[in-house]
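*Asks:* sequence and predicted structure are below.
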Amino acid sequence: MTESTSAEPFDTPRSSATQDEWPLYEVFVRGKRGLNHVHVGSLHAADDDMAVRHARDVYTRRNEGVSIWVVRSDAITASSPDEKDPMFAPSGDKVYRHPTFYSIPDNVPHM
């Protein structure tokens, strides 16, 4: 009886689903100097933990980041490019949104 070998890493969970059937994840990385997470790419993974591990291996090989977010693509809701003007146009008729109607204390920096 011969022992079967696999090319998969030992920590990859075995699943009846093939890699093409795994859900798609979007990957965001926060750089060492930056404050914001930036979208760096996408990958398929069997579960959330695998997505984080694969994102680390693929997108931070050279110590590019200090934090990784992975989000299933089917959980993202985005605005449509057709809604650009009504969604992001300034609200000139909503003057209460402008800071001129509020007194700002002197000890509040950078306002």
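*Replies:* Right, received. Where do you want to start?
*Asks:* from here on, just use CA atoms for contacts and neighbour counts.
*Replies:* Noted.
*Asks:* excluding residues flanking it in the chain, which one is nearest the most centrally placed residue in the chain?
*Replies:* For the chain, the residue nearest the mean C-alpha position is residue 28 (3.6 Å; Cα atoms, centre = their mean). Using Cα to Cα, 6 or more residues apart in numbering and skipping the chain neighbours, the partner closest in space to residue 28 is residue 39 (4.3 Å).
*Asks:* and the one you found, what element?
*Replies:* strand 37-44 (DSSP states H and E).
*Asks:* state the next helix or strand along the chain beyond that strand.
*Replies:* helix 48-59.
*Asks:* didn't residue 46 look like it was pressed against residue 25?
*Replies:* No - judged on Cα atoms under 8 Å, residue 46 makes no contact with residue 25 at a distance of 9.9 Å.
*Asks:* mind listing the strands for this protein?
*Replies:* 24-31, 37-44, 65-72 (DSSP state E).
*Asks:* most packed of those?
*Replies:* Greatest average neighbour count among these goes to strand 24-31 (a mean of 21), per mean count of other Cα atoms under 10 Å.
*Asks:* just how off-centre is that one within its chain?
*Replies:* Relative to its chain's centre, strand 24-31 lies at 4 Å (Cα atoms, centre = their mean, to the nearest Å).
*Asks:* just want the angle from it to strand 65-72.
*Replies:* 160 degrees (axes from the mean of the first three to the mean of the last three Cα atoms, to 10 degrees).
*Asks:* next, the one to line up against it:
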Amino acid sequence: MSGQDFTAEGGHGAVPLEGVPAAKAGHGSEREWPLYEVFVRGKRGLNHVHVGSLHAADDEMALRHARDVYTRRNEGVSVWVVQARHVAASSPDEKDPMFAPSGDKVYRHPTFYSIPDDVPHM
């Protein structure tokens, strides 16, 4: 096995790094795999839920590792992985302007509409 570069960073065992591109300039001299965010849909749920993050060399490896790490007890029916750099998210500091209700749009409030008495469960 001489000549191959192995690492056990992350505690998941030695993984060959041959053929994996090195980190970009300015990001350190060690090789870095992209960070992936992992979402799992459980057997009882309809929505995928964020369960954690992991590093992988490519999408296929990320799916395999996500399956192994986050669905070990056979609790998932679907796994999504997405590179963290592709996730667009709001900041918690933007909470008030982002999620504050608009007072000038009365049609968004349920009190604006009249509901007939014979309509159940509204």
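*Replies:* Thanks, I have the structure now. Since the model is a prediction, treat every value here as computed from it, not as a measurement.
*Asks:* got a TM-score for the two of them?
*Replies:* For this chain pair, the superposition-based TM-score is 0.74 by TM-score structural alignment, normalised by the length of structure 1; 104 aligned residues with a Cα RMSD of 3.1 Å.
*Asks:* picking that back up, next up, the contacts around the residue nearest to the centre of structure 1.
*Replies:* Residue 28 of structure 1 is in contact with 37, 38, 39, 40, 41, 68, 69, 70, counting by Cα atoms under 8 Å, 6 or more residues apart in numbering.
*Asks:* show me what it aligns to in structure 2.
*Replies:* In structure 2, the residue paired with residue 28 of structure 1 according to TM-score structural alignment is residue 39.
*Asks:* between the contacts of residue 28 of structure 1, which sits nearest residue 79 of structure 1?
*Replies:* Using Cα to Cα, residue 39 comes nearest to residue 79 of structure 1 of the contacts of residue 28 of structure 1, at 16.6 Å.
*Asks:* residue 38 of structure 2 and residue 87 touch, don't they?
*Replies:* No - using Cα under 8 Å, residue 38 of structure 2 makes no contact with residue 87, being 11.5 Å away.
*Asks:* I'd say the residue nearest to residue 28 of structure 1 and residue 31 touch.
*Replies:* No - in this structure, residue 39 of structure 1 is not within contact of residue 31 by Cα under 8 Å, at 11.1 Å.
*Asks:* picking up where we left off before, next, format the contacts of residue 28 of structure 1 as JSON lines and append distance to residue 59 of structure 1.
*Replies:* Putting the contacts of residue 28 of structure 1 into JSON lines (distance: Cα to Cα, whole Å) gives the following:
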{"residue": "37", "distance to residue 59 of structure 1": "13"}
{"residue": "38", "distance to residue 59 of structure 1": "11"}
{"residue": "39", "distance to residue 59 of structure 1": "10"}
{"residue": "40", "distance to residue 59 of structure 1": "7"}
{"residue": "41", "distance to residue 59 of structure 1": "8"}
{"residue": "68", "distance to residue 59 of structure 1": "9"}
{"residue": "69", "distance to residue 59 of structure 1": "11"}
{"residue": "70", "distance to residue 59 of structure 1": "11"}
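*Asks:* re the thing from before, the residue nearest to residue 28 of structure 1 maps to what in structure 2?
*Replies:* In structure 2, residue 39 of structure 1 lines up with residue 50, judged by TM-score structural alignment.
*Asks:* show me what contacts its match?
*Replies:* By Cα under 8 Å, 6+ apart, the residues touching residue 50 of structure 2 are 37, 38, 39, 40.
*Asks:* how close does it sit to residue 82 of structure 2?
*Replies:* 11 Å (Cα to Cα, to the nearest Å).
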